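Novice: Predicted structure and sequence below. I'll ask about it afterward.
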Amino acid sequence: MEEVTLVDEFDREVGTMEKMTAHREAALHRAFSVFIFNSKGDMLLQQRAVQKYHSGGLWTNACCSHPKPGENIMQAAQKRLQEEMGFTTELEKAFDFIYRAELDNNLIEHELDHVFIGEYNGLILPDAAEVKDYCFKSIESILESLQLQPHKYTAWFHIALPRVIEWVDIRKGIIVE
């Protein structure tokens, strides 16, 4: 039985719950999302395996998951990146956000999501049980695709992407208005 860490809106732990129960009951729990860019500034996208318990076949960021109760969130993010995409790289904590989204299979994501960003240019060896496909795309291309075909992307990707873009632009010294 896989458990998630329940938290309040300030990321203070308030208990644990079985993962599927948390997603059926919309219990706020801790999660993380990893965004990877290559040296050209293109973002790594993965298409979730069709058999995933929710959002199967949809495109999203490099990887997402939940840390195990008591697990260091940065280490959990690095471990999951290795498990799903077959590589590791240095990650930097960017920001946190809370979102709630109704998904397929009568599940609800209600997560306090810790977002990590890294750069990687090497070999990618995705786990076929987790990932159907992957590619690097420019931000402009992703934004255009999100407008034309929003149903092809995960709910959290729609919410996190503008914040990731803003964070990256600020890090590059570009003023976002």
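Specialist: Okay, I see it.
Novice: Going by C-alpha atoms from here, please, whenever you check contacts or count neighbours.
Specialist: Will do.
Novice: which helix in this structure runs the most residues?
Specialist: With DSSP state H setting the assignment, residue counts place helix 155-171 as the longest helix in the chain.
Novice: Just say helix, strand or coil for the spatially most central residue of the chain.
Specialist: Nearest to the centroid of the C-alpha atoms of the chain, with distances taken as C-alpha atoms, centre = their mean, sits residue 33, at 2.8 Å. Remark: residue 33 carries the secondary structure label strand [criterion: DSSP: H, G, I helix; E, B strand; the rest coil].
Novice: likewise residue 80?
Specialist: Secondary structure state of residue 80, per three-state DSSP, is helix.
Novice: Quick check: which element contains the closest residue in space to residue 106 that isn't next to it in sequence?
Specialist: Here the nearest residue to residue 106 in space, its sequence neighbours aside, is residue 24; by C-alpha to C-alpha, 6 or more residues apart in numbering that works out to 6.9 Å. Using DSSP states H and E, residue 24 maps to helix 19-25.
Novice: Below is structure B, check it against A:
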Amino acid sequence: MRNVSVPDPAAITSGVRTVPEEQVVLLDDAGNTIGQASKAAVHHGDTPLHLAFSCYLFDDAGRVLLTRRALTKQTWPGVWTNSFCGHPAPGEAIIDAVHRRGHQELGASIRDVHCVLPEFRYRARAADGTVENEICPVFCALLDGEIAAAPHEVMDMVWVDWSQARTAAALDWAISPWAQDQIPLLEAADLPRWARPAA
């Protein structure tokens, strides 16, 4: 009978790299960090307050990019919204998170990133009962190069004039609840010259 050498299971798995579970920063009502939680587990019917951001991406012609969230997204799948959103990781500077998510979602490099609504906060409930509950600073940025959207993040996108974004925000069914609230506030904000809505 032949002796067969069986490898140590630990040796088999030791070379396998696992992707760490994405974490979000939990906040108290005053906006102070109080911990962290798994992004996948934190969104439910009683979502705790946590840190996020939204970004509106402009091109050199002054148009803004609207995107439609992929059907596989955990929250608001298939819904049109601003250019991209995300959650800073624990210990990650929010400006770094904006650049990271621009690349992850849109394959895009961005520049001239400005925080224009630093205190934006919202709570919204989706049709399936999932709640978003975020302190969500809002940024504007310029596209630097081309877009190659990740299909698991974005199922469609369109460049629009600001007037079209304003029209979408006025229709409850046309765009995400956070974009509905953000777009009118952006019109009154101190925006960079290239992001100012045309009269």
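Specialist: Here it is on my side, so go on. All of these numbers come straight from a predicted model, not from anything done at the bench.
Novice: before we move on, back to that, if I follow the layout properly, the residue nearest to the centre of the first structure ends up in contact with residue 77?
Specialist: Yes: taking contact to mean C-alpha atoms under 8 Å, the distance of 7.5 Å between residue 33 of the first structure and residue 77 places them in contact.
Novice: Break down the second structure into its strands, ranges please.
Specialist: With strands called from DSSP state E, the second structure shows them at 23-27, 33-38, 50-51, 53-58, 64-69, 80-81, 84-86, 110-117, 121-125, 131-135, 138-143, 154-160.
Novice: Is there a neighbour count for the equivalent of residue 40 of the first structure over in the second structure? I'd like the number.
Specialist: Using TM-score structural alignment as the criterion, the counterpart of residue 40 of the first structure in the second structure is residue 61. By other C-alpha atoms under 10 Å, the residues close to residue 61 of the second structure number 10.
Novice: cool, residue 101 of the first structure as well?
Specialist: For residue 101 of the first structure, the number of neighbouring residues by other C-alpha under 10 Å comes to 15.
Novice: For whichever residue in the second structure pairs up with residue 54 of the first structure, give me its contacts.
Specialist: Taking TM-score structural alignment, the alignment pairs residue 54 of the first structure with residue 75 from the second structure. With contacts taken as C-alpha atoms under 8 Å, 6 or more residues apart in numbering, residue 75 of the second structure has the following neighbours: 43, 126, 130.
Novice: can you tell me which of those stay in contact in the first structure?
Specialist: With both residues aligned by TM-score structural alignment, their matches' C-alpha atoms under 8 Å, the contacts of the contacts of residue 75 of the second structure that the first structure also has are 126, 130.
Novice: now residue 92 of the first structure: how far from residue 24 of the first structure?
Specialist: Taking C-alpha to C-alpha, to the nearest Å as the measure, residue 92 of the first structure and residue 24 of the first structure are separated by 31 Å.
Novice: go on, residue 151 of the first structure?
Specialist: According to C-alpha to C-alpha, residue 151 of the first structure stands 22 Å off from residue 24 of the first structure.
Novice: So for stretch 170-177 of the second structure, first residue to last residue, what's the gap.
Specialist: Start-to-end span of stretch 170-177 of the second structure (C-alpha to C-alpha) is 11 Å.
Novice: oh sorry, the question was meant for stretch 81-96 of the first structure
Specialist: 18 Å.
Novice: In it, which residues are buried?
Specialist: Residues of stretch 81-96 of the first structure classed as buried under the neighbour-count rule (16 or more other C-alpha atoms under 10 Å) are 81-85, 87-88, 91, 94, 96.
Novice: so can I have CSV of these showing distance to residue 14 of the first structure?
Specialist: Listed next are these as CSV, based on distance: C-alpha to C-alpha, whole Å:
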residue, distance to residue 14 of the first structure
81, 27
82, 29
83, 28
84, 29
85, 31
87, 33
88, 31
91, 27
94, 24
96, 18
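Novice: got any residues that touch both of residue 33 and residue 77 of the first structure?
Specialist: Counting by C-alpha under 8 Å, 6+ apart, the common neighbours of residue 33 of the first structure and residue 77 are 64-65, 116.
Novice: Most widely separated two among the buried residues of stretch 81-96 of the first structure?
Specialist: Set against one another by C-alpha to C-alpha, those have their most distant pair in 87 and 96, with a gap of 23.5 Å.
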